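Visitor: predicted model, plus sequence, below.
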Amino acid sequence: MDSKWMLAEMTQPAAETALGKGTAILVTGSVEQHGGHLPLGTDAIAALTIALRVAERIEAPVLPLSPVGVAPYHLPWAGSLTLRPETLIALMVDVCGGLAAAGVRRILVVNWHEGNTPSVRLGADEMQRQHPVRVIVAESHVITNSLYPDEMEFTHAGAMETAAVLAHDPGLVDIDQLTGGDPVNEGTKGHALFRRRDVFPVMKDFREVAGTGWYGSPDSVNEARAREIIEEVADHIVTSMDEISTALVDRQPEPEEEER
């Protein structure tokens, strides 16, 4: 994947030009266990892979933030890392300051980790309160599942997350190390409990969902199909950004007249 849109790999003059166009992309993911067949950084890899494809379409730089997200319930597995919610929020707000100073007025946050969602929303709100920016959040894992509900199951380390890693680097997927995950129906039932939106428990340990740490059908997707899906997810994000930006123009409150 061409990384010419990575801000950290640009020279300062190139970065100034890119940021001067007014839009930038932040990426949030996670470093957590994904069985024996996917890397710890699957969520971070997925978000970055999609963000870079969006960047190509809208010609906006992708910023470094942190591959680590909010994932305390994965800590029973060695290698899993977590941030406190307030740390992720502070990172987003602090980075936004430099973007705003460089002329950025629209920021896209591409997230691929459910555990980040509350912090990302709070961070986006604080970014807008402290800086003259509009923040749009793309929950890329939700988009992938909603576009292909039968093909891209909303599991953990299953087909959807395998597809995201395959689209980035097939060498990071080791199907030979695939060991028995929890039955899909049991994992889905467990996850549904924590995904309720009316009355719900707060997850303490991912083993409450899947004792093995994962469930799904990671061997049901191939590289070619994975790349197609990720491209279409990027297209969906760009289309949605345009729709949102257009709609918001008509909904801006009239500026208050200054008292004389």
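Guide: Structure's in. What do you need? Numbering: from 1, shown residues only.
Visitor: going forward, measure contacts between C-alpha atoms and count neighbours the same way
Guide: Noted.
Visitor: nearest residue to the middle of the protein?
Guide: Note on the chain: the residue nearest the mean C-alpha position is residue 111, at 1.7 Å, using CA atoms, centre = their mean.
Visitor: hmm, residue 45 and that residue touching each other?
Guide: No - counting by CA atoms under 8 Å, residue 111 sits too far from residue 45 to count as a contact (10.6 Å).
Visitor: okay, one more to line up with it:
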Amino acid sequence: MKDKRAVYLLKNMTWPEVDEALQNVEYALIPIGSHEQHGPHIAESCDSVRAEIFSEMLGERLYPKALVVPTVNFGVSPHHMPFSGTITLSPNTLISLLRDIVSSLYQHGIDRAVFVNSHGGNDDTLGAALDEIREEFDVTLAAFKYTNLAEEAIASNVDSEYFGHACEREVSEVKYLAPEILREDRIEKGKIKEGAKVKKTALNLGIDFDRYTENGALGDARKASREAGEEIVEEALDRAEELIEEFMEVD
């Protein structure tokens, strides 16, 4: 990863520093992850760590317009509950939490925010959150799952029939963003169960994940590389920067 540049990270700021930053800040980036199993080779904080680091890198690019809010470390993960350690929120709980975050920011004069999501299980809930929160407050909101913005890099670096979780794509990202949460000596190919049907797209499963895989992983993480992770993350950053700047110009 490249050297750190200027960025507004709310978790590291005092209130006078925030007060001064608000003279420049136009919107907030709200990282949203999950706490769930990621096979035998990635720590369960994976989604939250990726969301946080990606948002900080994006905040550097969008400085001084963007304020990066502390990460929401839990998400909607009921389909991973058969695996030990997973903690899930109900959709209503996540919506309520985001409502309170947006409300607090609104009271400080920030009326625009982007949910930066790293967990596919949050997608439907975030769509509902956008509608519910906008109905209550006079705010402008958007949301995206960042890996959905890296189609070209993923297509050129992932060839597994079934992928999307603790796979070569996700492990490559971790090698680039946060190698300390990876168990290099435990990397395994996903043990897909006979008859499992998993789309070669972002996952949105309505049944428990252990119905698909014995070890909690998909794809073949053995094929992962830091270089592939860099391609995926940097393409997503380029596209996210472009989309947010375009979106924020809309009155």
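Guide: Noted; the coordinates are in hand. Computed from a predicted structure; not experimentally measured.
Visitor: quick TM-score on the pair, please.
Guide: Once superposed, chain against chain, the TM-score is 0.85 (TM-score structural alignment, normalised by the length of the second structure); 242 aligned residues with a CA RMSD of 2.6 Å.
Visitor: quick check: neighbours shared by residue 111 and residue 45 of the first structure?
Guide: When contacts are counted by CA atoms under 8 Å, 6 or more residues apart in numbering, residue 111 of the first structure and residue 45 have residue 29 as shared neighbours.
Visitor: chain neighbours aside, what residue packs nearest to residue 75 of the first structure?
Guide: Once flanking residues are discounted, residue 75 of the first structure sits nearest to residue 81: 6.5 Å by CA to CA, 6 or more residues apart in numbering.
Visitor: what's the neighbour count on the equivalent of the one you found over in the second structure?
Guide: If you follow residue 81 of the first structure across to the second structure using TM-score structural alignment, you land on residue 87. Neighbours of residue 87 of the second structure under the rule other CA atoms under 10 Å: 19.
Visitor: and what of residue 217 of the second structure?
Guide: Using other CA under 10 Å, residue 217 of the second structure has 30 other residues around it.
Visitor: how far out from the middle of the chain is the lengthiest helix in the second structure?
Guide: Longest helix of the second structure, by residue count under DSSP state H: helix 226-249. A distance of 13 Å separates the centroid of the chain from that of helix 226-249 of the second structure, by CA atoms, centre = their mean, to the nearest Å.
Visitor: what packs against that helix?
Guide: helix 46-61, helix 151-157, helix 168-177 (3 or more CA pairs under 8 Å, 6 or more residues apart in numbering; DSSP states H and E).
Visitor: reformat the ones you listed as JSON lines; add distance to residue 251 of the second structure and mean neighbour count.
Guide: Supplementary listing: those in JSON lines, determined by distance: least, CA to CA, whole Å; neighbours: other CA atoms under 10 Å:
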{"stretch": "helix 46-61", "distance to residue 251 of the second structure": "22", "mean neighbour count": "24"}
{"stretch": "helix 151-157", "distance to residue 251 of the second structure": "29", "mean neighbour count": "15"}
{"stretch": "helix 168-177", "distance to residue 251 of the second structure": "34", "mean neighbour count": "26"}
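Visitor: quick one: closest of the ones you listed to residue 219 of the second structure.
Guide: Among those, the nearest to residue 219 of the second structure by CA to CA is helix 168-177 (6.3 Å).
Visitor: give the aligned equivalent of residue 143 of the second structure in the first structure.
Guide: Residue 143 of the second structure maps onto residue 137 in the first structure, by TM-score structural alignment.
Visitor: tell me if that match really is in a helix.
Guide: No - counting by DSSP: H, G, I helix; E, B strand; the rest coil, residue 137 of the first structure is not part of a helix but strand.
Visitor: my read: it touches residue 111, true?
Guide: Yes - using CA under 8 Å, residue 137 of the first structure is in contact with residue 111, at 7.4 Å.
Visitor: quick check: angle from the longest helix of the second structure to helix 168-177?
Guide: 90 degrees (axes from the mean of the first three to the mean of the last three CA atoms, to 10 degrees).
Visitor: would you mark the buried spots in helix 226-249 of the second structure?
Guide: Neighbour-count burial for helix 226-249 of the second structure, with 16 or more other CA atoms under 10 Å as criterion, is recorded at 226, 228-237, 240-241, 244, 248.
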